[in-house]
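Asker: quick one: sequence plus predicted model below, questions after.
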Amino acid sequence: MPQKRVMSDDDSFSQDSEDGHFSATKSKKSRMQEKGKDGEDYKKRRERNNIAVKKSREKSRQKARETIEQVNRLRAENEMLEQKVQILSKELSVLKDLFLAHAGTVAEGDCQVAPSVNDHQYSASLKEEN
């Protein structure tokens, strides 16, 4: 007659698909405890897990570094673009003034050009950039 085994909390049940009866099987946790932490398989698994954890953490650190670098690049680009917007706004203002001055002289019948762009503050900043 087969030996009966006392069930523990670590045991689980599985159902035999053919006859519908339940049979007791040991859980993975229970089997691991029986082998102990001294087994070669356990040591190999722990070593592989430790390597995987180190690799995952390094990958995470690298991603964080890349994100910080990208943020810094985008901030610098944004600052440069804001400066360009200011310069173009000044240029637009100068051109509007020039156009309005010219339109005013044409309306009066005098076709002289208003003060030169070279006399304006913006012209000096353009020369500095080039």
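Answerer: Okay, I see it.

Asker: drop to CA atoms for contacts and neighbour counts, all remaining ones
Answerer: Will do.

Asker: check the secondary structure at residue 38 for me.
Answerer: Of the three states, residue 38 takes coil according to DSSP: H, G, I helix; E, B strand; the rest coil.

Asker: around it, how many other residues sit close by?
Answerer: By other CA atoms under 10 Å, 8 other residues sit near residue 38.

Asker: same thing with residue 30?
Answerer: That count, for residue 30 with other CA under 10 Å as the rule, works out to 15.

Asker: now it: which helix or strand?
Answerer: helix 28-35 (DSSP states H and E).

Asker: count the neighbours of residue 82 for me.
Answerer: 12.

Asker: same question for residue 88.
Answerer: Number of residues near residue 88 (other CA under 10 Å) recorded here: 13.

Asker: other SSEs contacting the one helix or strand it maps to?
Answerer: Assigned by DSSP H and E, residue 88 belongs to helix 40-107. Under the contact criterion of 3 or more CA pairs under 8 Å, 6 or more residues apart in numbering; DSSP states H and E, helix 40-107 touches helix 121-129.

Asker: and here is the other one:
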Amino acid sequence: MSKTLQQKSTTDQNVSVIHIQPHTSGLQQVPQLIPDCSIGGGKASPPSKQARKNAVMDRNSEEYRQRRERNNLAVKKSRLKSKQKAQDTLVRVNQLKEENERLEAKIKLLTKELGVLKDLFLEHAHSLADSVQPHSTESSTAKQENT
């Protein structure tokens, strides 16, 4: 039940093959275009880096000296940039360490302050509870005596 059609395009030099696959689900069949790569006509690939490396360049030539000079400058710039980045990172690390120490000291101080405030609050709450309880017992006993 499978059909295979081949079409040659007169405008293109590539040959396209249309494959129609049968579907058992009863859905409409969709043709698939597959380019035939056996015919040339594509773009020529640029020479590879390896081919350029194999080309012998005279070390005394002006072009060679210019390339070396540009490369040396690029390497120096890259190394300076790398060193600067490392120094910036080190400075940032030291800043963060100092900030961390300050924050830890602040945490200790605030923890102590919280403890003191808790103690004051509990002391005040106990003194309030002690002062409220006798009044409530006295008033309740007075009410009981009146009845």
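Answerer: Good, I have the coordinates. What you are looking at is a predicted structure, and each value in this text was computed from that prediction instead of being measured.

Asker: quick one: TM-score?
Answerer: The TM-score (TM-score structural alignment, normalised by the length of structure 1) is 0.61; 85 aligned residues with a CA RMSD of 1.7 Å.

Asker: mean shift between the helix holding residue 88 of structure 1 and structure 2?
Answerer: Once fitted to structure 2, helix 40-107 of structure 1 is off its aligned match by 0.3 Å on average (mean CA distance after the TM-score superposition for structure 1).

Asker: now that helix: which residue numbers in structure 2?
Answerer: Aligned using TM-score structural alignment, helix 40-107 of structure 1 spans residues 62-129 in structure 2.

Asker: work out which residue lies at the spatial centre of structure 1.
Answerer: With distances taken as CA atoms, centre = their mean, the residue of structure 1 nearest its centroid is residue 67 (5.3 Å).

Asker: for residue 74 of structure 1, see how far away that one is.
Answerer: Remark: distance between residue 67 of structure 1 and residue 74 of structure 1 (CA to CA, to the nearest Å) = 10 Å.

Asker: residue 40 of structure 1 now?
Answerer: Per CA to CA, residue 40 of structure 1 is found 51 Å from residue 74 of structure 1.

Asker: again with residue 96 of structure 1
Answerer: Distance from residue 96 of structure 1 to residue 74 of structure 1, by CA to CA: 32 Å.

Asker: next: residue 38 of structure 1.
Answerer: For residue 38 of structure 1, the distance to residue 74 of structure 1 - CA to CA - is 53 Å.

Asker: ok, now residue 17 of structure 1?
Answerer: Distance from residue 17 of structure 1 to residue 74 of structure 1, by CA to CA: 61 Å.

Asker: check residue 93 of structure 1 too.
Answerer: Distance of residue 93 of structure 1 to residue 74 of structure 1, computed by CA to CA: 28 Å.

Asker: go on, residue 28 of structure 1?
Answerer: 51 Å.

Asker: and if you look at residue 58 of structure 1?
Answerer: 24 Å.

Asker: count of residues packed around residue 68 of structure 2?
Answerer: Residue 68 of structure 2 has 13 neighbouring residues, counting by other CA under 10 Å.

Asker: so who does it touch?
Answerer: In this structure, residue 68 of structure 2 makes contact with no residue, judged by CA atoms under 8 Å, 6 or more residues apart in numbering.

Asker: so residue 34 of structure 2 makes contact with residue 16?
Answerer: Yes: counting by CA atoms under 8 Å, residue 34 of structure 2 does reach residue 16; the two are 5.8 Å apart.

Asker: comparing the two, which residue is more hemmed in?
Answerer: Remark: of residue 34 of structure 2 and residue 16, residue 16 carries more neighbours, 18 against 11, as counted by other CA under 10 Å.

Asker: how far does stretch 109-121 of structure 1 stretch from start to finish?
Answerer: So stretch 109-121 of structure 1: terminal residues 28 Å apart, CA to CA.

Asker: and stretch 17-33 of structure 1, how far apart are its ends?
Answerer: Stretch 17-33 of structure 1 end-to-end distance (CA to CA) = 29 Å.
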